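**Q** Need coordinates for the below:
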Amino acid sequence: MVAPPADDADVPRYWRELGLPGLVDVHVHFLPERVQAKVWQYFAEAEAHYGDPWPVTYALPEAERLAVLERLGVRAFPTLPYPHKPGMAAWLNDEAAAFAAEHPQVLHSATFYPEPDAARYVAEALDAGARVVKVHVQIGRFDPRDPLLEPVWARLAETGTPVVIHCGSGPLVGEHTGPVPMAGLLERHPQLQLVIAHLGMPEYAAFLDLAERYERVHLDTTMFATDFTERRMPFDRALLPRLAALRDKVLLGSDFPSIPYPYAHQLAALHRLELGEDWLRAVLWHNGARLFGVTP
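**A** Predicted structure coming up:
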């Protein structure tokens, strides 16, 4: 049996012994500098928000963060921008497009907010080559079923563009978080290629239901099963057989760089679920590579 990675320096040994060419991480953030600074300031004040500290492990300059991912062997990753108010999304999309153009390992990302011009700028982003869209229901504080978003969802369902969506009620409950809004959205657009961030924590079972029911609904592992998350939002081990059965719909996600532990810990946390090396190979490389057309 392959041993889990002991630390970040050991991560390449881990994926090589699994027979993989590297990792595909579908939940990485690279934000414009002033936006990133505000995000890290939020986490610096985490005790006021969450009741616990959230030390950011990789609060590094952009070039150093890129170098960390290169050393880890992350071959493809998005930047996942997200707005918290109207008027931000189109600018974030322009910034994300420019960043992806400079870095071939980056999956060109886009985002949107419920506003009258959302359909226009999402169409422009897709036409410009966006390969993944990010939505953050909790931070955006909007209902994904907002009528302003109807043409956006219709276009995304038509194109099959993966949408990484933070819609679970962790780490904080939002007015529109939880499985009910997502179930309603999928009833309208069952062909949406959704990637449920954080496995939908803490409503794990309900989001497993959606992944089982809808062909194109996936789950990402962001912060899932880590010591940090298990203390706050533990996963019921009785659900492990269902997670094992969904092997081809589970994707590696990390939330790099704003995670309160080393990157290797996410991989070790998945390893200790004891779902087998075939499951790990699918999650760490094959599923993400297939979804985004990544080749070694």
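
**Q** From here on, just use CA atoms for contacts and neighbour counts.
**A** Will do.

**Q** The chain: strands as residue ranges?
**A** 23-24, 74-78, 106-107, 109-111, 132-136, 163-166, 194-196, 218-220, 250-251 (DSSP state E).

**Q** Could you list every helix and strand in contact with the third one?
**A** Helices and strands in packing contact with strand 106-107 are listed as strand 74-78, helix 89-102; criterion 3 or more C-alpha pairs under 8 Å, 6 or more residues apart in numbering; DSSP states H and E.

**Q** Now tabulate the ones you listed in JSON lines and tack on mean neighbour count and distance to V56.
**A** Converted to JSON lines, the helices and strands packed on strand 106-107 look like this (neighbours: other C-alpha atoms under 10 Å; distance: least, C-alpha to C-alpha, whole Å):
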{"stretch": "strand 74-78", "mean neighbour count": "23", "distance to V56": "19"}
{"stretch": "helix 89-102", "mean neighbour count": "18", "distance to V56": "22"}
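
**Q** which parts of stretch 139-149 are buried?
**A** By neighbour count, with 16 or more other C-alpha atoms under 10 Å as the criterion, the buried positions of stretch 139-149 are I139, G140, F142, D143, P144, R145, L148, L149.

**Q** any chance of the residues you listed in JSON lines, plus distance to R232?
**A** Listed next are the buried residues of stretch 139-149 as JSON lines, based on distance: C-alpha to C-alpha, whole Å:
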{"residue": "I139", "distance to R232": "19"}
{"residue": "G140", "distance to R232": "23"}
{"residue": "F142", "distance to R232": "25"}
{"residue": "D143", "distance to R232": "25"}
{"residue": "P144", "distance to R232": "26"}
{"residue": "R145", "distance to R232": "29"}
{"residue": "L148", "distance to R232": "35"}
{"residue": "L149", "distance to R232": "33"}
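
**Q** nearest to F228, of these?
**A** I139 (20.6 Å; C-alpha to C-alpha).

**Q** Could you also give me the structure for this second sequence? I'd like to compare it with the first:
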Amino acid sequence: MNDHRTAPATTSEAEEIRLFRERHGLAGLIDVHTHFMPERVLHKVWNYFDTNGPLIGDLEWPITYRQEEAERTALLREFGVRSFTSMLYPHKPGMAAWLNAWAADFARRTPDCLRTATLFPEPGVETYVRAAVEAGARVFKAHVQVGGYDPADELLDGAWGLLADAGIPVVIHCGSGPAPGKHTGPGPVARVLARHPRLRLIVAHMGMPEYEEFAGLAERYGEVRLDTTMAFTDFTERFMPFPPKALPRIAALGDRVLLGTDFPNIPYPYVHQLHALERLELGEEWLRAVCHDNAASLFDL
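**A** Alright, predicted model coming up:
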């Protein structure tokens, strides 16, 4: 078992991941929750973790992969990650369209990145979401906790409808971990899904800590999925453990659970997320689906 305090990745970590893939017959991994954003924005995010911002609380959260952008993309490839995302998000109005332009450029120069976009409840949101979709965005990121907004805000209704019609997945941080926000939890998301039942939401962090409630939404709505980001790791199990009684439900949802990691903003080595999933012992088929096949199908890779 890997301790979350292990030193940053080396060639030996890439070898560990290669052995993991070999054990489970995985030619590669697909990670739907990785962060790439403008460098000055990313450095502000890192500073937030370094200084224990309000949404982090008292957690010690050292950033494991604090390399430059090119080094981070090279590292994912060394780990055998064949496709990844550039999760980015605004914390106030007027940021999303600019972030989407940066993400479009990043995807153009990074062919193995699924072109990512974001949104915020503000006038004009449907216009720039439509523009991003028409320009080739493959996945959106919504961060209810950081943005401090209600996902059921009427300003977002047209954008959700557009994304549902287009079949574009949205990775949404809507659970109340690591600290609750004004509009986190299953209630606001349930209101969105009641209006847009075909919306392809990917609930980040398995909905931590409302794991069971968000599993319930996935059971009710066939297009709702869960990503594994930080779930089941030693770090998260210390303060927001996944309830063992819910594991059979996660096994049954095996075709709608996707690998996510939060790379590079994780306080432990990348391989630990993989080992955390492996030690659940939910079966080879489940593990292969989570680490590759489900995302390959969803994104037609």
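
**Q** Please state their TM-score.
**A** Comparison of the two superposed chains (TM-score structural alignment, normalised by the length of structure 1) gives a TM-score of 0.96, and 289 aligned residues with a C-alpha RMSD of 1.1 Å.

**Q** The helices and strands packed on strand 106-107 of structure 1: which one's closest to L252 of structure 1?
**A** Each of those was scored for nearness to L252 of structure 1 using C-alpha to C-alpha, and the closest is strand 74-78 (10.2 Å).

**Q** superposed on structure 2, where does that closest one end up, distance-wise?
**A** Superposed on structure 2, strand 74-78 of structure 1 shows a mean distance to its aligned partners of 0.5 Å (mean C-alpha distance after the TM-score superposition for structure 1).

**Q** how far is that strand from where the chain is centred?
**A** With C-alpha atoms, centre = their mean, to the nearest Å as the basis, the distance from the averaged C-alpha position of strand 74-78 of structure 1 to the chain average is 12 Å.

**Q** Does that strand pack against any helices or strands, and if so which?
**A** Applying 3+ C-alpha pairs under 8 Å, 6+ apart, one finds that strand 74-78 of structure 1 contacts strand 23-24, strand 106-107.

**Q** of these, which approaches R237 of structure 1 most closely?
**A** Taking those one by one with C-alpha to C-alpha, strand 23-24 is closest: 25.5 Å.

**Q** Which residue numbers in structure 2 does that closest one align to?
**A** Aligned by TM-score structural alignment, strand 23-24 of structure 1 falls on residues 29-30 of structure 2.

**Q** And stretch 162-171 of structure 1, by the same measure?
**A** The aligned range for stretch 162-171 of structure 1 in structure 2 is 169-178, by TM-score structural alignment.

**Q** aligned partner of A119 of structure 1 in structure 2?
**A** By TM-score structural alignment, A119 of structure 1 lines up with E126.

**Q** what about the helices in structure 2?
**A** 11-23, 39-50, 69-78, 96-109, 125-134, 144-147, 157-166, 186-195, 211-220, 234-237, 247-252, 270-278, 284-288, 294-298 (DSSP state H).

**Q** Are there helices or strands packed against the last one, and which ones?
**A** Pointing back at helix 294-298 of structure 2 there. In this structure, helix 294-298 of structure 2 makes packing contacts with strand 257-258, judged by 3+ C-alpha pairs under 8 Å, 6+ apart.

**Q** which residue numbers in structure 1 go with the strand it packs on?
**A** With the alignment judged by TM-score structural alignment, the segment of structure 1 matched to strand 257-258 of structure 2 spans residues 250-251.

**Q** average distance between the matching stretch and structure 2?
**A** Compared with structure 2, stretch 250-251 of structure 1 is 0.2 Å away on average (mean C-alpha distance after the TM-score superposition for structure 1).

**Q** Mind listing residues that contact that stretch?
**A** The set of residues that contact stretch 250-251 of structure 1 without belonging to it, under C-alpha atoms under 8 Å, 6 or more residues apart in numbering, is D25, V26, H218, L219, D220, T221, A282, V283, L284, N287, G288.

**Q** Pick the one among the residues you listed closest to R65 of structure 1.
**A** Among the contacts of stretch 250-251 of structure 1, D25 lies closest to R65 of structure 1 (C-alpha to C-alpha), at 14.1 Å.

**Q** Tally up the residues packed near that closest one, please.
**A** The number of residues packed around D25 of structure 1, counting by other C-alpha atoms under 10 Å, is 26.

**Q** cool, and Q67 of structure 2?
**A** Q67 of structure 2 has 12 neighbours, counted by other C-alpha under 10 Å.

**Q** Return the residue of structure 1 aligned against it.
**A** Aligned against structure 1 by TM-score structural alignment, Q67 of structure 2 finds its counterpart in L60.

**Q** G222 of structure 2 too?
**A** For G222 of structure 2, the aligned residue in structure 1 is E215 (criterion: TM-score structural alignment).
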